[in-house]
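Novice: please work out how this folds:
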Amino acid sequence: MSTAKIATMPKEEVWKQLNAELGAEFDQYVLAHPEILDQIPDEAVLCFQLEGEEAFNRWSRRLVASSGGHPIVYVRISQLRPVQSRIVSVKIALA
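Specialist: Take a look at the predicted model:
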């Protein structure tokens, strides 16, 4: 998503997008480190917390506050690598 588009989105929409991205990143992390699942109870609700993003973190905690009795697990993320393209090779042709 472009930076310009994000700048015009309401905060809650930006946070929803960030939450979805963190969920996808965490899924990838779990695939590489399946032993971490031993720390997460069955039927737990994950609450992503991103270092330096206090407004998002408050929103995320409010989001899971009504977890319906399910255990809440805080996933504290201190750092993300920059997003990089997975393209290995590309050719450009002018039409």
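
Novice: from here on, contacts and neighbour counts on C-alpha atoms
Specialist: Fine.

Novice: against residue 20, how distant is residue 71?
Specialist: Distance from residue 71 to residue 20, counting by C-alpha to C-alpha, to the nearest Å: 20 Å.

Novice: oh, I was asking about residue 81
Specialist: Note on residue 81: its distance to residue 20, by C-alpha to C-alpha, is 16 Å.

Novice: between those two, who's got more neighbours?
Specialist: residue 20 (13 against 5; other C-alpha atoms under 10 Å).

Novice: so after the longest helix along the chain, what's the next helix or strand?
Specialist: In the chain, with assignment by DSSP state H, the single longest helix is helix 11-32. Under the assignment DSSP states H and E, the closest C-terminal helix or strand after helix 11-32 is strand 45-50.

Novice: how far out from the middle of the chain is that next one?
Specialist: 8 Å (C-alpha atoms, centre = their mean, to the nearest Å).

Novice: for the comparison step, fold the sequence that follows:
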Amino acid sequence: MDNEKKMIERNIELSAEFSRYLFEHPEIENTIPINAEIILLPEFDQELKEFNLKIGKNIEAEGGKVIYIKIINIRPKTLSRIEKIELESVV
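Specialist: Sure thing, here's the model as predicted:
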């Protein structure tokens, strides 16, 4: 898989996380200009940050509005949000 595809996949995952964050913090959405492209800058992933910054600068160079959102940290990925289960056997 080439590097650009890897960056796109990482961006898809990061965008999904950002969408979840917006659901939990709807007040943030009101601070994002309507016609602006959202560019996520993950502080914990320098390679993806530089890739996204380049995309943002290209949009700006073409006259587009951009808002850069620094993502300082992200929690480790978990497979399930379930904390505890109990099994009950039916005889």
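
Novice: mind checking what secondary structure residue 7 of structure 1 has?
Specialist: helix (DSSP: H, G, I helix; E, B strand; the rest coil).

Novice: could I get the contacting residues of it?
Specialist: Residue 7 of structure 1 makes no contacts at all, as judged by C-alpha atoms under 8 Å, 6 or more residues apart in numbering.

Novice: that one and residue 18 of structure 1, how far apart?
Specialist: To residue 18 of structure 1, residue 7 of structure 1 is 13 Å away according to C-alpha to C-alpha.

Novice: just residue 26 of structure 1 next, same as before
Specialist: 12 Å.

Novice: aligned counterpart of residue 28 of structure 1 in structure 2, please.
Specialist: Taking TM-score structural alignment, residue 28 of structure 1 has residue 20 as its aligned residue in structure 2.

Novice: any idea which residue is closest to the centre of structure 1?
Specialist: Residue closest to the mean C-alpha point of structure 1, counted by C-alpha atoms, centre = their mean, is residue 22 at 1.0 Å.

Novice: hmm, that one is touching residue 48, no?
Specialist: Yes - using C-alpha atoms under 8 Å, residue 22 of structure 1 is in contact with residue 48, at 7.1 Å.

Novice: list the residues that contact the aligned partner of residue 54 of structure 2 in structure 1.
Specialist: Under the alignment (TM-score structural alignment), residue 54 of structure 2 maps onto residue 62 of structure 1. Not one residue lies near residue 62 of structure 1 by C-alpha under 8 Å, 6+ apart.

Novice: check the secondary structure at residue 62 of structure 1 for me.
Specialist: helix.

Novice: roughly how far does the residue mapped onto residue 69 of structure 1 from structure 2 sit from residue 37 of structure 2?
Specialist: In structure 2, residue 69 of structure 1 lines up with residue 63, judged by TM-score structural alignment. To residue 37 of structure 2, residue 63 of structure 2 is 11 Å away according to C-alpha to C-alpha.
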